[in-house]
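Asker: Here is my input, please return the structure:
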Amino acid sequence: MPVSIVLASYPPRGWARLVTRISRINKDIRGVPGFVEGRVFGTGNLRPPIGGAPVFRRWALFTVFESDEALKEFEQSHSMEMFTDRAREVWRASLRPTRVGRGTWRGWRPEVDPIPHDDAEPVLSMTYSRVRTRYVPSFLMNNKRVVDEQTDDDGLIAQLGIADDFTATSTLSIWRSQADLVDFAYRKSPAHKAVIKPSLTKWQTQNFSARFRMVESSGTWDGRDPAAAARLAAEELRRPGTHHS
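Answerer: As a prediction, the model looks like this:
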């Protein structure tokens, strides 16, 4: 089942115009043949002291379709045109789910690609959660520790916060390899280990996580294609004499 992520960055007037169109885009995409699920997401910088701050100039469109043909038709649709209109930078990636850690996103639980995700292969990770209001300060403070550790990890290529409504606290991250992601999440990160149990049992009302293979990508995100950067980094790591950091 094909999945698409589109990141678009706008000048001030461009993103202000997009905000007035979000409800219409979210409604119109549901009428596209082959549509399964999808939403416009706001994005955030995960590095400020509080652990997250909105980035109004950048927005994301995450969609799921029944077939590659349906996705290609959507890419030429008026809904996509409305989303990317006036954008000064656009990055697109076609994805295939390779692992679902837990939960669902708006009722959608991906069908996993039958081709296993190789440990040396680049990966895009998505987490999606809704945090109980009383625990938002604790979640943000502890999540900031995780982000700080991620930022220092050689395997991390790109990351940003995403939210499809005001109660969601979610992330997208791209890693040099699945091995890097697993190593960080389950072995190297004390902060991640400390935050994961209360997140799942106490702080959150909903939690979804999945890994995706990046099949195709085009355009740029902050001046580069992070999927291409991840592939290059993975290739360098596989060269003789190169050791995993």
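Asker: Could you use CA atoms for every contact and neighbour count after this?
Answerer: Fine.
Asker: So which residues of this structure form helices?
Answerer: Per DSSP state H, the chain carries helices over the ranges 12-19, 22-28, 68-75, 78-84, 136-151, 178-183, 190-198, 226-238.
Asker: Proceed likewise with the subsequent sequence, for comparison:
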Amino acid sequence: MQTVSLSFFRFPPGFSRLWAFAMMGLARRPMSRIHDIGFWKLCGSGTGEGFTPLPNTAVYAILATWPDLTTAQTRIDTTAIFRRYRARATESYTLYLTPTSSRGAWSGTTPFIPQPTQSSGPVAALTRATIRPRAALRFWRREPTISRAIGADPNVLFKIGIGELPLFHQITFSIWPDTATMANFARADGPHARAIRAVREGNWFREELYARFHVAAATGTWHGQNPLDQLDYAA
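Answerer: Reported below is the predicted structural model:
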């Protein structure tokens, strides 16, 4: 069963942040040589809680797919490039996810293999989009209200905006207590729903992907805690 890992790293001011920025290019070769790795992406982060045009130079992320959970955990624990990231970072947090649904494409591929599951517990949502240059200004005028809506929702356990390329390649990722809570937010007639209608009507995205996951495991901390501990979740 495919497992998706999403690792976050927070770096202190100074040389470590310069190192992390440089690794957006330099880490490509060692990442491509990891045994058993499938699709992978190196990402920076934004200052908001969803899509955001303003970079956060302290936080970087690595997304990867693996054939199963055990392989994912072993490679992230032992592979040199992941160990180098953890050694430089002041904090790191890795989520292991099982895809349950996915539609759309990412860099022309379909990276996630959904698996039906009856598992209860926390679920994650990932939206990735390539914004058309002609639509960028309209999108970024609307986006801040979406980020505020995500951040203000009392049910969201974790949220972050990451991306491969500022302004045009954007990812929003969030974790929710259960499927119903996540669906209620997505369907509510607020900034999020109105933005989706605007995207559809204006054809703002050149490429888009929407995926949902079961959270299988988590290691490390973020802001000093495992965000899933809010549900007494045992990683």
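Asker: Nearest to residue 4 of structure 1, out of the helices of structure 1?
Answerer: With CA to CA as the measure, helix 68-75 is the member of the helices of structure 1 nearest residue 4 of structure 1 (7.8 Å).
Asker: So what touches the closest one?
Answerer: Residues outside helix 68-75 of structure 1 that contact it (CA atoms under 8 Å, 6 or more residues apart in numbering) are 1-2, 4, 32-35, 64-65, 80.
Asker: Which part of structure 1 matches stretch 20-40 of structure 2?
Answerer: Mapping stretch 20-40 of structure 2 onto structure 1 (TM-score structural alignment) gives residues 18-38.
Asker: can you pull the buried residues of that stretch?
Answerer: Residues of stretch 18-38 of structure 1 classed as buried by neighbour count (16 or more other CA atoms under 10 Å): 18, 22, 25-26, 29-30, 32, 34-38.
Asker: What is the nearest of the residues you listed to residue 142 of structure 1?
Answerer: Distances from residue 142 of structure 1 to the buried residues of stretch 18-38 of structure 1, taken as CA to CA, are shortest for residue 38 (28.9 Å).
Asker: Distance-wise, check the spatially closest residue to that closest one that is not a sequence neighbour relative to residue 40 of structure 1.
Answerer: Nearest residue to residue 38 of structure 1 in three dimensions, chain neighbours excluded: residue 63, at 4.0 Å (CA to CA, 6 or more residues apart in numbering). Separation of residue 63 of structure 1 from residue 40 of structure 1 (CA to CA, to the nearest Å): 9 Å.
Asker: For residue 116 of structure 2, give its distance to residue 204 of structure 2.
Answerer: From residue 116 of structure 2 to residue 204 of structure 2 the distance is 31 Å (CA to CA).
Asker: Buried residues, stretch 159-177 of structure 2. List them.
Answerer: If you call a residue buried by 16+ other CA under 10 Å, then stretch 159-177 of structure 2 has these buried ones: 159-164, 166-177.
Asker: make that stretch 98-118 of structure 1, sorry
Answerer: 98-100, 103-105, 110, 112, 117.
Asker: Show me which pair in these is furthest apart.
Answerer: 105 and 117, at 21.1 Å, using CA to CA across those.
Asker: can you pull the contacts of the most centrally placed residue in structure 2?
Answerer: Closest to where the C-alpha atoms of structure 2 average out (CA atoms, centre = their mean) is residue 173, at 4.2 Å. Contact partners of residue 173 of structure 2, counting by CA under 8 Å, 6+ apart, are 50, 124-127, 159-162.
Asker: Please report how far the aligned partner of residue 68 of structure 2 in structure 1 lies from residue 98 of structure 1.
Answerer: Residue pairing (TM-score structural alignment): residue 68 of structure 2 is matched to residue 67 of structure 1. Distance check for residue 67 of structure 1 against residue 98 of structure 1: by CA to CA, it reads 16 Å.
Asker: ok, now residue 77 of structure 1?
Answerer: Taking CA to CA, one finds residue 77 of structure 1 at 27 Å from residue 98 of structure 1.
Asker: Show the contacting residues for the residue nearest to residue 61 of structure 2 when sequence neighbours are not counted.
Answerer: Nearest residue to residue 61 of structure 2 in three dimensions, chain neighbours excluded: residue 8, at 4.5 Å (CA to CA, 6+ apart). Taking CA under 8 Å, 6+ apart, we find residue 8 of structure 2 in contact with 59-62, 92-94.
Asker: ok, and the most crowded of those?
Answerer: Within the contacts of residue 8 of structure 2, residue 60 tops the neighbour count with 26 neighbours, counted by other CA atoms under 10 Å.
Asker: what sits against the residue nearest to it when sequence neighbours are not counted?
Answerer: Take residue 60 of structure 2 and drop its neighbours on the chain: the residue closest to it by CA to CA, 6+ apart is residue 44, 4.6 Å away. Neighbouring residues of residue 44 of structure 2 by CA under 8 Å, 6+ apart: 24, 55-57, 59-61, 162-165.
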